[in-house]
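Trainee: Return a 3D structure for these sequence lines:
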Amino acid sequence: MKKWKVGFIGAGGIARIAHMPGWKKLENVEVIAVSDIREEVAGAVAKEFGIPHIFTDYRKMLEIKEIDIIDICAPNAVHAPAAIASFEAGKHVICEKPLAITPGEVEDMIAASKKAGKMLMCAQNHRFRPEARILKKIIEKGECGEIYYARAYALRRRLLPPAPTFIKKELSGGGPCLDIGVHILDLVYWLMGNPKVKSVSGVALTKLAKREDIHGDWGEWDRKAYNVEDFAAGYIKFANGASMTLECSFLLNMKESEIFAGQLFGTEAGISLPWGVPPEIYTEKNRTFMIKQLVGLPQIPTHHEEIRAFVEALDKKKPSPVPPEQSLEVIKILDGIYRSSRSGKEVQFK
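Mentor: I've put the predicted structure just below:
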């Protein structure tokens, strides 16, 4: 079996806490290089995980011919240029969500991937939750009938990440839409069967984040530098006639500290998929309403599982476990919400 050599672009929290341990668990993988513009951060991660090469310029790292795979954990604005440069250097790419900031960037990444003959995958780890995999099979078997409507929520009361990479548009591309909304949107959209997007209408607002009298449970942030939304909502229509609503926030005046959940409604059954609580299926048999609960499911580190699936696909020459064409539709939706909010009109897609 081939021994895959991996290089990291970005060595922040998600790389150190979630991705690095996932690669280290695999016997046929070796992380040999890490790049971060903060040399001290790259050095600390290299020391912790025994990585021999550190860089502050990922382009220099890409010159290492032995590297087969690049894992991108850099700020959102870096995703597209770093991925395209990686493909030009002949590397496979797994990239943290969102795959890119705009649909055009994703299209460029897909084109570069195909030209290089290399795999591209967005690290949408929620698809790899055991309960999500089971629900996907249930839906594909037709047990829910036609899924015609869904809701997706990623709402936080006072959980605004204060780092510049989350609050400055030039780094993040957006606020909760591109940070947490993309997670629940991708999960629910995938469960719906990845229908083509027909139209999007929505709002992206900054109502609380600029106020000095609003606190954050994760610490203070630079109010003057904050230039992304703190709340967004969208209504999405799909080409197959189905529709979905999406709501996401960093700051919202609500009871719960956080709500991360999806609901799907079909002609034969409905599904509730909350975070941290067993999913439920709702249906009617013999004129009697029934509630089924999925219990006893294993708890696995989903970031580790997505990395394992990525390597397995390379080993077995299978397609990307998260096809980038599906990620393109997700980014179309989020970009549509931003465009609709600016124009006040519904955004149509061909």
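
Trainee: all contacts plus neighbour counts: C-alpha atoms, from now on.
Mentor: Fine.

Trainee: got the residue ranges for the strands in the stretch 51-200 of the chain?
Mentor: Using DSSP state E, counting those that start in this stretch, the strands found in the stretch 51-200 of the chain span residues 53-55, 69-72, 92-96, 120-123, 147-156, 197-205.

Trainee: So what's the residue count around the closest residue in space to K118 that isn't next to it in sequence?
Mentor: Counting by C-alpha to C-alpha, 6 or more residues apart in numbering, the nearest residue to K118 once its immediate chain neighbours are dropped is H92, at 5.0 Å. For H92, the neighbour count with other C-alpha atoms under 10 Å is 23.

Trainee: Please generate a structure for the following sequence too, so the two can be compared:
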Amino acid sequence: MSKHHALIGAAGYIAPRHLKAISETGGTLSAAFDINDSVGIMDSYFPDTRFFTEFELFESFVHAERSKGRAIDFASICTPNYLHKHHIGFSLRAGMQAICEKPLVLTPVELDDLESLQQETGGKVNSILQLRLHPAIEALRNRIAKGDPDKTYEVDLGYFTSRGSWYHASWKGREDKSGGIATNIGVHFYDMLGYVFGAPKENIVHHRAQDAAAGYLEFDKARVRWVLSINRNHLPAHTPDGQSTHRSITVEGEEIEFSGGFTDLHTKSYQSILQGNGYDLEAVRPSIELVDHIRTAPIEPHRGEQHPDFVKVLAS
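Mentor: Predicted coordinates:
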């Protein structure tokens, strides 16, 4: 039976992946909301969707559909990070399951609040953690699981993705709204590392700024040197000419290639959710606790090992 969906944040960057996933899993998009009206992409998938730019009208429509026996089953949330908790809360109270982009929330306390709300409403929160479904990551996880149980792997994560001044003027550049660079960009990778290498054991911060962050992590089965930056001047010297990004994850010196293969991962996520196997609040807790610590931990550049490309960040 076709499921009915609502989409909150329909004009956002990630919304088209949700539209595609809803369509490819046989769903119907009953309603969509965004304060911006650049949502013509919906015509390619669901031209008859009711669209609202005022949340109060969207909320009234959702409740009216429920009262008429046409309850909406799922709410997909693609809004700025600081609004996730509010929109998840609305979804659960309106009788919908929530499907939310990462980071699910900004703090462990917000996770606790959502856990209480789940119990109160009987609803469910599902987080999109699509990197876990990537074939290269699944293969790596299987390889680690079958390997030497006593081995600790050496991992380097370097993620340099240049962003213009718009980034700092937007909600993404405000720590109170995005959580900062480690939360907004890094949380994807921290979750993936925990998924592959087990629970985090140590979390040292070497650098924390608006445009870059770096540190050292230990998981059950890995030692990780990491650096993230959105500053073009931080691109490593070995970045090819004309390239504005440099993304690398190595395990024991071997590059893990997963730059491709993302086109259907949201659809795979939706398929799991529809089968009752979505990633729940406890699945995201380790990465939320990790980024929460990164935001507040003391800066200790001489503890743990530094990522080799961190030198360029400091020099700039």
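
Trainee: picking that back up, translate the residue nearest to K118 of structure 1 into the numbering of structure 2.
Mentor: Using TM-score structural alignment, the partner of H92 of structure 1 in structure 2 is Q97.

Trainee: any idea how far P149 of structure 2 is from its match?
Mentor: 38 Å (C-alpha to C-alpha, to the nearest Å).

Trainee: Now do the contacts for the residue nearest to V29 of structure 1 when sequence neighbours are not counted.
Mentor: Using C-alpha to C-alpha, 6+ apart and skipping the chain neighbours, the partner closest in space to V29 of structure 1 is W4 (4.7 Å). Each residue near W4 of structure 1 by C-alpha atoms under 8 Å, 6 or more residues apart in numbering is listed here: 28-30, 67-69.

Trainee: Out of those residues, who's the most crowded?
Mentor: I69 (25 neighbours).

Trainee: Would you mind finding the match for that residue in structure 2?
Mentor: So, by TM-score structural alignment, I69 of structure 1 is matched to F74.

Trainee: for structure 1, what's the longest helix?
Mentor: helix 324-343 (DSSP state H).

Trainee: The very next helix or strand once past that one: how far from the chain's middle?
Mentor: Next helix or strand after helix 324-343 of structure 1 toward the C-terminus (DSSP states H and E): strand 347-348. In terms of C-alpha atoms, centre = their mean, to the nearest Å, the centre of strand 347-348 of structure 1 is found 23 Å from the chain centre.

Trainee: and strand 347-348 of structure 1, what does it pack onto?
Mentor: Strand 347-348 of structure 1 is packed against strand 197-205, helix 324-343, with contacts defined by 3 or more C-alpha pairs under 8 Å, 6 or more residues apart in numbering; DSSP states H and E.

Trainee: Where do the helices of the stretch 1-150 of structure 1 begin and end?
Mentor: 13-14, 20-24, 39-49, 58-61, 76-88, 103-116, 130-140 (DSSP state H, counting those that start in this stretch).

Trainee: Return the mean post-superposition distance for the fifth one against structure 2.
Mentor: Put plainly, it is helix 76-88 of structure 1. Its matched residues in structure 2 lie on average 1.1 Å from helix 76-88 of structure 1 after superposition (mean C-alpha distance after the TM-score superposition for structure 1).

Trainee: Can you report how many residues neighbour the counterpart of Y189 of structure 1 in structure 2?
Mentor: Structural correspondence for Y189 of structure 1 with respect to structure 2 (TM-score structural alignment): G194. Counted with other C-alpha under 10 Å, residues neighbouring G194 of structure 2 total 20.

Trainee: and G194 of structure 2, what is it in contact with?
Mentor: 200, 219, 286-287.

Trainee: ranking those residues by neighbours, who comes first?
Mentor: Most surrounded of those: other C-alpha under 10 Å gives S287, at 27 neighbours.

Trainee: Give me the distance between the closest residue to that one other than its chain neighbours and G198 of structure 2.
Mentor: Spatial nearest neighbour of S287 of structure 2, chain neighbours left out: D191 (5.2 Å); criterion: C-alpha to C-alpha, 6+ apart. With distances taken as C-alpha to C-alpha, D191 of structure 2 is found 10 Å from G198 of structure 2.

Trainee: again, but for S38 of structure 2
Mentor: 41 Å.

Trainee: who's more crowded, those two?
Mentor: G198 (17 against 11).

Trainee: Now the nearest residue to G22 of structure 1 once chain neighbours are set aside: which helix or strand?
Mentor: With C-alpha to C-alpha, 6+ apart as the criterion, G22 of structure 1 has its nearest non-adjacent residue at 4.1 Å, and that residue is H304. Taking DSSP H and E as the criterion, H304 of structure 1 maps to helix 302-315.

Trainee: tell me what that helix is packed against?
Mentor: Under the contact rule (3+ C-alpha pairs under 8 Å, 6+ apart), helix 302-315 of structure 1 is packed against helix 20-24, strand 120-123.

Trainee: what does the longest one rub up against?
Mentor: Yep, that's helix 20-24 of structure 1 we're talking about. For helix 20-24 of structure 1, using C-alpha under 8 Å, 6+ apart, the contacting residues are 29-31, 49, 303-305, 307-308.

Trainee: quick revisit: quick one, what contacts the equivalent of the residue nearest to G22 of structure 1 over in structure 2?
Mentor: Using TM-score structural alignment, the equivalent of H304 of structure 1 in structure 2 is T267. Contact analysis of T267 of structure 2 by C-alpha under 8 Å, 6+ apart lists 17-18, 20-22, 24-25.

Trainee: And A11 of structure 1, by the same measure?
Mentor: Counting by C-alpha under 8 Å, 6+ apart, A11 of structure 1 has contacts 34-36, 41-42, 45, 73-74.

Trainee: Fine by me, we can end here.
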